[in-house]
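**Q** sequence unavailable; structure follows:
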């Protein structure tokens, strides 16, 4: 995983206090406005196959959990180049469905059930709270004062509690794991900082520091591996509850993202730990007899392939920049006196007026340091549809 010092402290905060002040909202609003995108994949159902899509996961699949606040104040709403869609929405449209959020709220608004089947929430880990961007335990109204980050396992529990079972006319999309990687890296970062402080104070020797550092690394990789095993268990719950069409996407190559490129080792460690998660997930699915029952999509290899040939895929910028002008968004929040302005540097609050350049949603691969643009989401949804067709469903 990426060395601790390369992960900004704001990463754990992620969207902390993102909507705390009206002044910050007004400042960002001078940059933000709603607009239109090109890649919304309005294809008719493939081969006449009409399916209801149900989605569980994190920000890559979140269709608008935090939209009530983000859209109203910034013109954002999803973790991409808004108002563009994410891949789960595109896939739903491809099979004749419309995917809406199952719950909406967060950032001071209590989470409320909605009518959709998009259960994925930005910041969610596989089974544990707090997720990335969730309030610190003990904070007033911690469940919704910031990001709600309901774990993927709990998302499935919510669906089963409301609907009982899945059916043969549904396509269930599952992703997760990236936030477990980010979370455990942040823990490792804090541990490493504490160790270095002890060395500087002379309370432990360099040898003791090395031992403690190795233990922290082991703890992080163990937790990440466990999250992968847990995700396989979540998939098992979905299958056991009657789902016959289940697609599982592994974690894309985080090391190849702008965040990875900015790290000390240019993303090498991040890529290695993402591979650890993905390998463990695939192995756990195989061990449980689930791999043959699901459509396993290798998002890691896919995005590496797109990045290696980014120009032929329609992009002018790969991982060397972001479609959203994050520095301008952060500067506006700083000028407004926002106590944590870096929390505004995410695609959740991005709209056409905060694009780095016009049409950036089509020419850049990444909206922010980790999230795909509208165009990259569209390409991924097409790839997913192809994998589904290869499995014998649709064409």
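**A** Perfect, I can see it now. As the structure is a prediction and not an experimental result, all values here were calculated from the model. Numbers count the residues shown, from 1 in each chain.

**Q** use CA for all of it now, contacts and neighbours both
**A** Noted.

**Q** now do the helices in the protein.
**A** In the chain, the segments counted as helices under DSSP state H are 9-13, 22-29, 67-74, 87-94, 152-163, 178-201, 206-240, 258-261, 268-287, 299-308, 326-335, 360-363, 374-390.

**Q** so which of those helices gets nearest residue 115?
**A** Evaluated over the helices of the chain, closeness to residue 115 peaks at helix 152-163, with 11.1 Å, by Cα to Cα.

**Q** for the closest one, buried residues please.
**A** The neighbour-count criterion (16 or more other Cα atoms under 10 Å) identifies 152-159 as the buried residues of helix 152-163.

**Q** right, and out of the residues you listed, which lies closest to residue 259?
**A** When those are compared for distance to residue 259, the smallest value, 23.9 Å, is given by residue 152; criterion: Cα to Cα.

**Q** what's the neighbour count on the nearest residue to that closest one once chain neighbours are set aside?
**A** With sequence-adjacent residues excluded and distances taken as Cα to Cα, 6 or more residues apart in numbering, residue 152 is closest to residue 126, at 4.9 Å. Burial of residue 126 is recorded as 31 neighbouring residues (other Cα atoms under 10 Å).

**Q** and residue 390, by the same measure?
**A** If we define neighbours as other Cα under 10 Å, then residue 390 has 12 of them.

**Q** what residues does it make contact with?
**A** Counting by Cα atoms under 8 Å, 6 or more residues apart in numbering, residue 390 touches no other residue.

**Q** how close does it get to residue 223?
**A** If you measure residue 390 against residue 223 using Cα to Cα, to the nearest Å, the figure is 34 Å.

**Q** below is structure B, check it against A:
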């Protein structure tokens, strides 16, 4: 029965993904949207400096996928902490506290949406919402398994539920008037240097997949307003054939910025790219030759290429 259920849900997720990727056909030069504003919610993958730095190499380059995407439209995006419209915050979980690093004050993605709406935030006819979650949820669940407070099966179930929770926030935005929501879940954390270090590649891959599945199933009927960006697919391309994307290393973090605290939720004394600059890299290493900045998060080049992929998907859809 369990195998049959997994097959059924995987099929539904695949159909949902195809629907959200292809709904409404392709745009044309005449019909393509010209965005007025971009508004963002999410975790460390989308955080553009809520606390001053980003979860990548902070070397002054365009180093976040959302910044790359909006730049393709000639627009800008700034953190909400600086008066901008990106509420994404590192380590934020979808709907649960504390965050991945154990901080109970970090706003969840649900909190971020509430903050925007409670502050009178509305959505214009050409506004585009960018949204992600999942990385921090899976990290927090893995920590619970390691601590013995959650079984691997419970971790996979909890990750799927977190994906559903993200889908519920997408629905909430659409109901609040958002006409264009670009959403992604997590990339496959089983492919990260972190997964290999702790020997949990299979469990982390399964949990990542189930998060994305939960998200897709939850929003399958929102195809008119929602575009799903398959970050897991694209990052898998980096890892599988790094040379095709200009990388020569897809297994080792390029940063050496060790954090004495549990900065990104994978334990104390680990490399944390939020502390990483162009001066804290492996000897003779070029940041853009690597896929991973730290054991979890991506380098600037990986972000830019992901942003270009998202832009191409968005242009093809709307």
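**A** Received the coordinates, thanks. Keep in mind the model is a prediction, meaning the values are calculated, not measured.

**Q** can you pull the TM-score for these?
**A** Comparing the two superposed chains by TM-score structural alignment, normalised by the length of structure 2, the resulting TM-score equals 0.82, with 281 aligned residues with a Cα RMSD of 2.2 Å.

**Q** re the thing from before, contacting residues around the residue nearest to residue 152 of structure 1?
**A** The contact partners of residue 126 of structure 1, taken as Cα under 8 Å, 6+ apart, are 57, 151-153, 176-177, 180, 227-228, 230-231.

**Q** likewise for residue 376 of structure 1?
**A** Counting by Cα under 8 Å, 6+ apart, the residues that residue 376 of structure 1 touches are 362, 365-366.

**Q** look up how far residue 238 of structure 2 lies from the aligned partner of it in structure 2.
**A** In structure 2, the position corresponding to residue 376 of structure 1 is occupied by residue 302, as judged by TM-score structural alignment. Relative to residue 238 of structure 2, residue 302 of structure 2 is positioned 8 Å away (criterion: Cα to Cα).

**Q** list residues touching both of those two?
**A** Any residue near both residue 302 of structure 2 and residue 238 by Cα under 8 Å, 6+ apart counts here, and that gives residue 291.

**Q** before we move on, the earlier item: in a markdown table: the helices of structure 1, plus distance to residue 49 of structure 1.
**A** As requested, the helices of structure 1 are exported to a markdown table (distance: least, Cα to Cα, whole Å):
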| stretch | distance to residue 49 of structure 1 |
| --- | --- |
| helix 9-13 | 41 |
| helix 22-29 | 42 |
| helix 67-74 | 30 |
| helix 87-94 | 9 |
| helix 152-163 | 22 |
| helix 178-201 | 31 |
| helix 206-240 | 21 |
| helix 258-261 | 38 |
| helix 268-287 | 27 |
| helix 299-308 | 24 |
| helix 326-335 | 40 |
| helix 360-363 | 29 |
| helix 374-390 | 11 |
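
**Q** and residue 316 of structure 1, which of the ones you listed is closest to it?
**A** Nearest of those to residue 316 of structure 1, taken as Cα to Cα: helix 360-363 at 5.3 Å.

**Q** have a look at how far, on average, the closest one is from structure 2.
**A** Here helix 360-363 of structure 1, set against structure 2 after superposition, deviates by a mean of 1.4 Å using mean Cα distance after the TM-score superposition for structure 1.

**Q** now that helix: which residue numbers in structure 2?
**A** Residues 286-289 of structure 2 are matched to helix 360-363 of structure 1 when aligned by TM-score structural alignment.

**Q** how about the counterpart of residue 131 of structure 1 in structure 2, what does it touch?
**A** Under the alignment (TM-score structural alignment), residue 131 of structure 1 pairs with residue 99 in structure 2. Listed by Cα under 8 Å, 6+ apart, the contact set of residue 99 of structure 2 reads 91-93, 105-106, 108, 136, 140.

**Q** in structure 1, which of those still touch?
**A** Counting by both residues aligned by TM-score structural alignment, their matches' Cα atoms under 8 Å, structure 1 reproduces these contacts from these: 91-93, 106, 108, 136, 140.

**Q** ok so, going back, and the contacts of residue 376 of structure 1 as TSV, adding distance to residue 110 of structure 1?
**A** Putting these into TSV (distance: Cα to Cα, whole Å) gives the following:
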residue	distance to residue 110 of structure 1
362	34
365	33
366	30
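
**Q** JSON lines please, covering the residues you listed and showing neighbour count.
**A** Shown next, in JSON lines, are the contacts of residue 376 of structure 1 (neighbours: other Cα atoms under 10 Å):
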{"residue": "362", "neighbour count": "23"}
{"residue": "365", "neighbour count": "33"}
{"residue": "366", "neighbour count": "30"}
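
**Q** and those residues, which is closest to residue 345 of structure 1?
**A** The shortest approach to residue 345 of structure 1 among the contacts of residue 376 of structure 1 belongs to residue 366, at 13.1 Å (Cα to Cα).

**Q** count the neighbours of the spatially closest residue to residue 209 of structure 1 that is not a sequence neighbour for me.
**A** Across the structure, with Cα to Cα, 6+ apart as the measure, the residue nearest residue 209 of structure 1 apart from its sequence neighbours is residue 195 (6.0 Å). Here the count is done by other Cα under 10 Å, and residue 195 of structure 1 has 22 residues near it.
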